[in-house]
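*Asks:* Structure here, sequence nowhere to be found:
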């Protein structure tokens, strides 16, 4: 139940031609404190509740628990969430033996495109596609919980 992932900014929309799936995601936070974020998410016709713990010092690893819930439950829970619902389209792109999840944000976070890759260890090597930009793994501003309260459009 430990998630190991790295995050990067995306420098080009070329990844869209390589995507094998794309889904609209809406998510909100019942709790956005770093010690335990509790997220509700709809993704296409499915919904999930996720609990995440605090990240380790590298920002790459943290506890994650996820449970599928009904769309009806998620819709009701989203009404209880903290201010700042995240709206984004997620594209999945296979690169070598890994899948990158690329999020193109909408609404108050319009203009931000970010890629994540899940790994089996913090030292795992992976191929970096040409559209992958600066790594922001340990920059808390790029956590979705931060973006929900401090939208990208408001950054100086």
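*Replies:* Good, I have the coordinates. Bear in mind the structure is a predicted one, so any value in this text is a computation, not a measurement.
*Asks:* going forward, measure contacts and count neighbours with C-alpha atoms only.
*Replies:* OK.
*Asks:* so what's residue 16 up against?
*Replies:* Listed by C-alpha atoms under 8 Å, 6 or more residues apart in numbering, the contact set of residue 16 reads residue 91.
*Asks:* quick check, it in a helix?
*Replies:* Yes: assessed with DSSP: H, G, I helix; E, B strand; the rest coil, residue 16 lies in a helix.
*Asks:* Included below, for side-by-side comparison, is a second structure:
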């Protein structure tokens, strides 16, 4: 149940032309520094997720996620803290990895992030040319942070 991922800014979205993404709405029931609890609607599915505090490198943290009924997720979103996140996610396969590309909307419009999940902190992977600066471990790019501090206010 450990999530290991690297996060990057994206230079541009031209590589997404012709691809279909899925809309994600998510809110936070808790944004405590030791743990976050979020409710998410991804397409027509609901989820609840608990994430622990990141390690010193920012690469790894505990993650528990469970699919829940869509109506339950909708009800939980009503209880969330202000700052519900709205984004479109694209999944791009490069070699044996899936890159998750998030294009944010609303108050976070203009924020473009790419994440790759790894099997270990030392796993090697190819970096596509559309990647920009690595922001792994930079809390400003955690969804829980931007839910409270929207990108438009930076």
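*Replies:* Cool, the structure landed. Quantities reported herein were computed from a predicted structural model and do not represent experimental measurements.
*Asks:* what's the neighbour count on residue 15 of the first structure?
*Replies:* Residue 15 of the first structure has 19 neighbours, counted by other C-alpha atoms under 10 Å.
*Asks:* what residues does the helix or strand containing residue 78 of the second structure touch?
*Replies:* Assigned by DSSP states H and E, residue 78 of the second structure belongs to helix 70-79. Helix 70-79 of the second structure is touched from outside by 26-29, 39-41, 44-48, 84, with contacts defined as C-alpha under 8 Å, 6+ apart.
*Asks:* Which parts of the first structure are strands?
*Replies:* Taking DSSP state E as the criterion, the first structure contains strands spanning 2-10, 21-33, 36-43, 46-53, 61-69, 86-95, 98-105, 113-118, 132-135.
*Asks:* which of the residues in the second one are buried?
*Replies:* The neighbour-count criterion (16 or more other C-alpha atoms under 10 Å) identifies 22, 24, 25, 26, 27, 28, 29, 30, 31, 32 as the buried residues of strand 21-33 of the first structure.
*Asks:* relative orientation of that strand and strand 98-105 in degrees?
*Replies:* Between strand 21-33 of the first structure and strand 98-105, the angle comes out at 70 degrees (axes from the mean of the first three to the mean of the last three C-alpha atoms, to 10 degrees).
*Asks:* what sits up against strand 21-33 of the first structure?
*Replies:* The contact list for strand 21-33 of the first structure, computed with C-alpha under 8 Å, 6+ apart, reads 37-44, 78, 80-93, 145-146, 148.
*Asks:* Next: the last one.
*Replies:* Residues outside strand 132-135 of the first structure that contact it (C-alpha under 8 Å, 6+ apart) are 6, 7, 8, 9, 10, 11, 12, 115.
*Asks:* mean shift between that strand and the second structure?
*Replies:* Here the mean offset of strand 132-135 of the first structure against the second structure after fitting is 0.4 Å, by mean C-alpha distance after the TM-score superposition for the first structure.
*Asks:* tell me, that strand lands on which residues of the second structure?
*Replies:* Using TM-score structural alignment, strand 132-135 of the first structure corresponds to residues 131-134 of the second structure.
*Asks:* can you pull the buried residues of the matching stretch?
*Replies:* 131, 132.
*Asks:* and that stretch, how far from the chain's centre?
*Replies:* How far stretch 131-134 of the second structure lies from its chain's middle: 15 Å, per C-alpha atoms, centre = their mean, to the nearest Å.
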